[in-house]
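*Asks:* predicted structure and sequence below. I'll ask about it afterward.
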Amino acid sequence: MAASSRAQVLRLYRALLRESQRFSCYGYRTYAIRRIKDAFRENKNITDSEKIEELLNKAKANLQVIQRQVTIGEMYATEKLVIEYPIDIQPRKASNPETTLAHLQHPTVPPRTETAPRTETAHAHV
């Protein structure tokens, strides 16, 4: 592959990924990025200049589709999914096991206590 065609492919690859990052919907965004990476990885060893030109034209058309879909998605934006919010994980001190595990208990559920085993009473079913 010629240097100019390699540079053109890389420019198009970056443009596709950059535009796909703009999808407001998590599912569309991850799908588009995955498909772009897979397609470029699948075709990275192509040396036929006609085939490269055909794939470049197809990628340019796909870039235009992505740009239109992003614009439409911006008009009808939805709320973010839970998976899209960053997780804030703070390390806990392990000096006291009860305080370390306290965050695992639900605040409205009292801790379990040992009780005598329940005895089953026979109920007559008619």
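*Replies:* That came through, no problem.
*Asks:* C-alpha from now on. contacts and neighbour counts both.
*Replies:* Noted.
*Asks:* may I see the buried residues of the top helix by length along the chain?
*Replies:* Longest helix of the chain, by residue count under DSSP state H: helix 49-75. Using 16 or more other C-alpha atoms under 10 Å as the test for burial, helix 49-75 gives 52, 55, 56, 59, 60, 63, 66, 67, 69, 70, 73.
*Asks:* how about stretch 9-18?
*Replies:* For stretch 9-18, by 16+ other C-alpha under 10 Å, it's 9, 12, 13, 16, 17.
*Asks:* which residue packs closest to the first one, ignoring adjacent ones?
*Replies:* For residue 9, the nearest residue in space outside its immediate sequence neighbours is residue 56; the separation is 7.1 Å by C-alpha to C-alpha, 6 or more residues apart in numbering.
*Asks:* isn't the one you found up against residue 11?
*Replies:* No. With contact defined as C-alpha atoms under 8 Å, residue 56 does not reach residue 11; the gap is 10.8 Å.
*Asks:* the structure to be compared is supplied as follows:
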Amino acid sequence: MADLVTVVKKTEEEWRAVLSPEQFRILRQKGTETPGTEEYDKFFEEGIFSCIGCKTPLYKSTTKFDAGCGWPAFFEGLPGAINRAPDPDGRRTEITCAVCDGHLGHVHKGEGYSTPTDERLCVNSVSINFNPAKPSSIT
């Protein structure tokens, strides 16, 4: 997706001006929210989840599942919307928005969930926003 749209680049001060302190901590400083405390963990309405930093559509609600981990879990993102990179410690794989490079969470593979990808994209609720729309309207 980043090659189809302009990549969003802002200074730290510009990000602080448009994000709440908690959003800034998670998206820009790669923080993690406390599990089970935010709004999208047990949220299963039909629509699209977008990046809170740049509004890029990231996930269809049809790819969200209850992993019981305390964070929203998806088995895949929209094509080209999410980048993956190994954490510096090499133990996990970070997922970020392909447009603004905002930290979303981590992807875990091979945990035995009955999803088409056998992946759990574990996402901080603070990093996403829900848009009630038909998932079929986003390709």
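*Replies:* That came in fine, so what should we check first? Please read these numbers as outputs of a predicted model, since none were measured by experiment.
*Asks:* what TM-score do we get after superposing?
*Replies:* Here the TM-score for the pair of chains, by TM-score structural alignment, normalised by the length of structure 1, is 0.22; 56 aligned residues with a C-alpha RMSD of 5.6 Å.
*Asks:* circling back to that earlier point, kindly indicate which of the buried residues of stretch 9-18 of structure 1 lies nearest residue 99 of structure 1.
*Replies:* Nearest to residue 99 of structure 1, judged by C-alpha to C-alpha, of the buried residues of stretch 9-18 of structure 1 is residue 17 at 44.6 Å.
*Asks:* so the nearest residue to that closest one once chain neighbours are set aside: helix, strand or coil?
*Replies:* Residue nearest to residue 17 of structure 1 in three dimensions, not counting chain neighbours: residue 33, with 6.0 Å by C-alpha to C-alpha, 6+ apart. Three-state call for residue 33 of structure 1 (DSSP: H, G, I helix; E, B strand; the rest coil): helix.
*Asks:* residue 95 of structure 2 - nearest residue in space that isn't next to it in sequence?
*Replies:* Using C-alpha to C-alpha, 6+ apart and skipping residues adjacent in sequence, the residue nearest residue 95 of structure 2 is residue 84, 4.7 Å away.
*Asks:* how far away is that neighbour from residue 103 of structure 2?
*Replies:* Look at residue 84 of structure 2 and residue 103 of structure 2: by C-alpha to C-alpha, to the nearest Å, they are 10 Å apart.
*Asks:* the two: which is more packed in?
*Replies:* With neighbours defined as other C-alpha atoms under 10 Å, residue 84 of structure 2 and residue 103 compare such that residue 103 has more, 28 against 14.
*Asks:* next helix or strand past the longest strand along structure 2?
*Replies:* Longest strand in structure 2, counting residues (DSSP state E): strand 103-109. Using DSSP states H and E, the helix or strand that follows strand 103-109 of structure 2 in sequence is strand 119-123.
*Asks:* now that following strand and strand 103-109, what's the angle there?
*Replies:* Angle, strand 119-123 of structure 2 to strand 103-109, by axes from the mean of the first three to the mean of the last three C-alpha atoms, to 10 degrees: 160 degrees.
*Asks:* could I get the full set of helices for structure 1?
*Replies:* With DSSP H as the criterion, structure 1 has helices at 3-20, 26-42, 49-75, 97-101.
*Asks:* sweet, I'm off.
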